[in-house]
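**Q** Would you be able to build a 3D model of this:
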Amino acid sequence: MQLRYNFRLYPKPGQRAALARAFGCARTVYNDGLRARQDARAQGLPYVSDTELSKRVITQAKQTSERSWLSEVSAVVLQQALADLNTAYRNFFASLSGKRKGPKVTPPRFRSKRDNRQAIRFTRNARFSITAGGKLRLPKIGDMDVRWSRDLPSAPSTVTVIKDAAGRYFASFVVETSDEPLPETASEVGIDLGLTHFAVLSDGRKIDNPRFLRRAERRLKKAQQALSRTAKGSNHRKKAVVKVAKAHARVADARRDFAHQLSATLIRENQAVVVEDLAVKGLARTKLAKSVHDAGWSQFVAMLTYKAARYGRTLIRIDRWFPSSKMCSVCGALAASMPLNVREWECACGAVHDRDVNAAINILAAGRAERLNACGGTVRPAA
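**A** Just a heads-up that it's a prediction; the model follows:
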């Protein structure tokens, strides 16, 4: 399994200038390649192949006075920028033809120097290395200080240098990791994700929703108000923009850390984890959009997915239309309706249910049934 390991970078002022130059060159090559293909399509010419595009926007462009400065950065950075463009086109064509599942992919767009996130990628051909002193050595940039929070499990195949909106630099290594199956356990859990509680488990436990964005709203509001009072193009505005970005980065970091810790705990304690396949995009179009985005359900489920695969656990997603809240977990009867303001209800069989705990129990039962069917169990009930 391939995983990404991210570490904080601390480049010196000269190295920051070199990185800014590399970001700009990669962006220019990407945009030149996109423009060449768009012009060819507008003129009715054949699609420009990957090899021909590389020859035009890199090899030949370096020999011109307008693009001679492309030689100041590593050629691998430029080639990887074109590789990103080629991948974007392949995904777009696969989406048009129906070969790619999921939401439709839009055609590639031009990159702007004002984008909040800038990134360049180095492969092994660039001969990047980690020095004996623990520094990251990149061609035509130099040795940069890295904050190693953990060891790399193997030699990295690529490293991506990222600058985020808050002005922080990160090194993202792609490494090959082996599966590490945990000892088997008989425990299984169903998870009902929500907004009042982030997660309610089938064993009755309720995980509070941290609401990181809501808690930081006052600080964010003050930073955004200060930004709105600055003049466009001024140095004060640049500082205010970074201040707002840092506030948002703190929220995102806290949310990511919470999701990592909770997902690791659930995977470690349970042999099977069952979640509901929520329509997050649909919920994000409602009046609950801010709270839905603040919860970060998709990020949490994605972490459960790869951790389950790595540690030998089973993750099951049940259909979003499964009536988990309206079904009695004791007798299986369905309630006629279940408005959101109903948090407790009593079934005709006499069972009194907490809405969320009952839903989590039903989610676990549906996951067990799906797991048995997938393993060849009996689908039709006995007479």
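**Q** can we go C-alpha only for contacts and neighbour counts from here?
**A** Fine.
**Q** since we're on Val105, how many residues are nearby?
**A** For Val105, the count of nearby residues is 16 (other CA atoms under 10 Å).
**Q** Which residue, other than its chain neighbours, is closest to Ala22?
**A** Val73 (5.8 Å; CA to CA, 6 or more residues apart in numbering).
**Q** try Gly190
**A** Setting aside the residues directly before and after it, Gly190 is nearest to Leu364 in space (CA to CA, 6+ apart), at 4.2 Å.
**Q** dump the residue contacts of that neighbour.
**A** Residues in contact with Leu364 (CA atoms under 8 Å, 6 or more residues apart in numbering) are 188-191, 202, 273-275.
**Q** same check, this time on Thr106
**A** For Thr106, the contacting residues are Phe92, by CA under 8 Å, 6+ apart.
**Q** Pretty sure it sits in a helix.
**A** No. Thr106: not assigned to a helix; according to DSSP: H, G, I helix; E, B strand; the rest coil it is coil.
**Q** Which parts of the stretch 201-350 of the chain are helices?
**A** 212-215, 217-228, 235-269, 280-283, 289-295, 297-310 (DSSP state H, counting those that start in this stretch).
**Q** compare with the first, here's sequence two:
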Amino acid sequence: MIILEFKAQGKNTQYQAIDEAIRTVKFIRNSCISLWMDNKGTGKYDLSKYCKILAKEFPFANELNSTARQAAAERAWSSISRFFENCKKKVPGKKGYPRFQKHCRFGKADAARTVEYKQSGWKLSPDKKSITFSDKKGIGRLKLKGTWDLWRFDKKLIKRVRIVKRADGYYVQFCISVEVNEQLTPSHSTIGLDVGLKEFYTDSFGNSEPNPRFYRAGEKILKFYQRRVSRKKKGSSNRKKAINRLGRQHLKISRQREEHAKRLVRSYRKKSAAFIVGRLCIKGDRFCCKAALF
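**A** Predicted structure coming up:
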């Protein structure tokens, strides 16, 4: 399974329709969580059936595509099953009891600002440079801006389509079910990587990568934007603009971290070596060891 992401371009009315769809997804997920809390023994299929009841009771929920409602219920059950697994495994600390999703700022996770469709409710253009959402929310046709070769994949391989809202705009993600088989010549060598705080990592040959500390480098700017948010009046348009600027800065730092990690992985991947990465479990005060083959 691979994920291809494109920047979505549309009109302001379309962006408002996406926001309404995201709010509907939050409502369905929170309603499923509430049903599970109030009724002992509620299972995955009970939550799926509950989506139909919500669609009949609330017109705005009926406007959302049925597969998107099911995806919201699956997201609720995912948080419930994760809580049960942590309890069975006796994970130290908090077990992750399911919580209701609230209106969050842009610095939070993308899962709270996502609407997900399965294999219906959307249609790609013949040139695959735009996508049209056909539910009653009124999202309509969105242009796709990106460099991925989406035309190489058959439409049947696209299992899910997500619309993600971030501080710098809206994005469309395609979850494609393909197997990536790449033949690499084995180097018959093993490299050990020790991840730390002072150094980003140190390998078994003594080579080390300094920790870039992107957050510390941008902390001064973050504090500046955070002060601007706190000075604005709650509910005002100026406060919303200040929150957006703060979210853009957080997004920049997260992308810097991600690209830095990808660059290091590519450098070791070209060596075609098996390496062992050490990871410190701080919560359980244990040392975990993971092995990966590249």
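**Q** any chance of the helices of the stretch 201-350 of the first structure in CSV, with distance to Ala94 of the first structure and mean neighbour count too?
**A** Output for these, formatted as CSV (distance: least, CA to CA, whole Å; neighbours: other CA atoms under 10 Å):
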stretch, distance to Ala94 of the first structure, mean neighbour count
helix 212-215, 37, 16
helix 217-228, 40, 15
helix 235-269, 31, 17
helix 280-283, 22, 12
helix 289-295, 29, 18
helix 297-310, 23, 18
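**Q** Which one of those lies nearest to Leu3 of the first structure?
**A** Leu3 of the first structure lies closest to helix 297-310 among those, at 9.2 Å (CA to CA).
**Q** Could you find the counterpart of the residue nearest to Gly190 of the first structure in the second structure?
**A** Alignment note (TM-score structural alignment): Leu364 of the first structure has no counterpart in the second structure.
**Q** Just the element for Leu364 of the first structure, please.
**A** Assigned by DSSP states H and E, Leu364 of the first structure falls within helix 355-374.
**Q** And that helix, what's buried?
**A** Buried residues in helix 355-374 of the first structure, counted by 16 or more other CA atoms under 10 Å: 355-368, 370-371.
**Q** Residues contacting stretch 1-19 of the second structure, please?
**A** Around stretch 1-19 of the second structure, the neighbours that count as contacts under CA under 8 Å, 6+ apart are 137-146, 148, 150, 163, 169-179.
**Q** how long is that stretch end to end?
**A** Stretch 1-19 of the second structure has an end-to-end distance of 27 Å (CA to CA, to the nearest Å).
**Q** what's the spacing between it and its chain's center?
**A** Its chain's C-alpha centre and that of stretch 1-19 of the second structure lie 14 Å apart, by CA atoms, centre = their mean, to the nearest Å.
**Q** what's the answer for stretch 257-275 of the first structure, then?
**A** With CA atoms, centre = their mean, you get 17 Å for stretch 257-275 of the first structure.
**Q** Grab the most central residue of the second structure for me.
**A** Nearest to the mean C-alpha position of the second structure, counting by CA atoms, centre = their mean, stands Asp110 at 4.5 Å.
**Q** That one touches Arg166, doesn't it?
**A** Yes. Between Asp110 of the second structure and Arg166 there is a contact under CA atoms under 8 Å: 7.3 Å.
**Q** the helices in the stretch 51-200 of the first structure, which residues?
**A** Taking DSSP H, counting those that start in this stretch, the helices of the stretch 51-200 of the first structure run over residues 75-97.
**Q** do you know how far the residue lying farthest from the centre of the second structure is from Phe205 of the second structure?
**A** Distance to the chain centre peaks in the second structure at His188, reaching 36.0 Å (criterion: CA atoms, centre = their mean). In this view, His188 of the second structure and Phe205 of the second structure are 15 Å apart by CA to CA.
**Q** before we move on, what about Glu5 of the second structure?
**A** Here the criterion is CA to CA. By it, Glu5 of the second structure lies 37 Å from Phe205 of the second structure.
**Q** Repeat that for Gly43 of the second structure.
**A** 51 Å.
**Q** So if I had to pick from these two, which one is more boxed in?
**A** Gly43 (13 against 9).
**Q** Leu82 of the first structure pairs with which position in the second structure?
**A** Match for Leu82 of the first structure (TM-score structural alignment): Ala73.
**Q** need the contacts of Leu364 of the first structure in a markdown table with distance to Leu304 of the first structure, can you?
**A** A markdown table is the format used below for these (distance: CA to CA, whole Å):
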| residue | distance to Leu304 of the first structure |
| --- | --- |
| Glu188 | 14 |
| Val189 | 13 |
| Gly190 | 13 |
| Ile191 | 11 |
| Ser202 | 17 |
| Val273 | 8 |
| Val274 | 10 |
| Val275 | 10 |
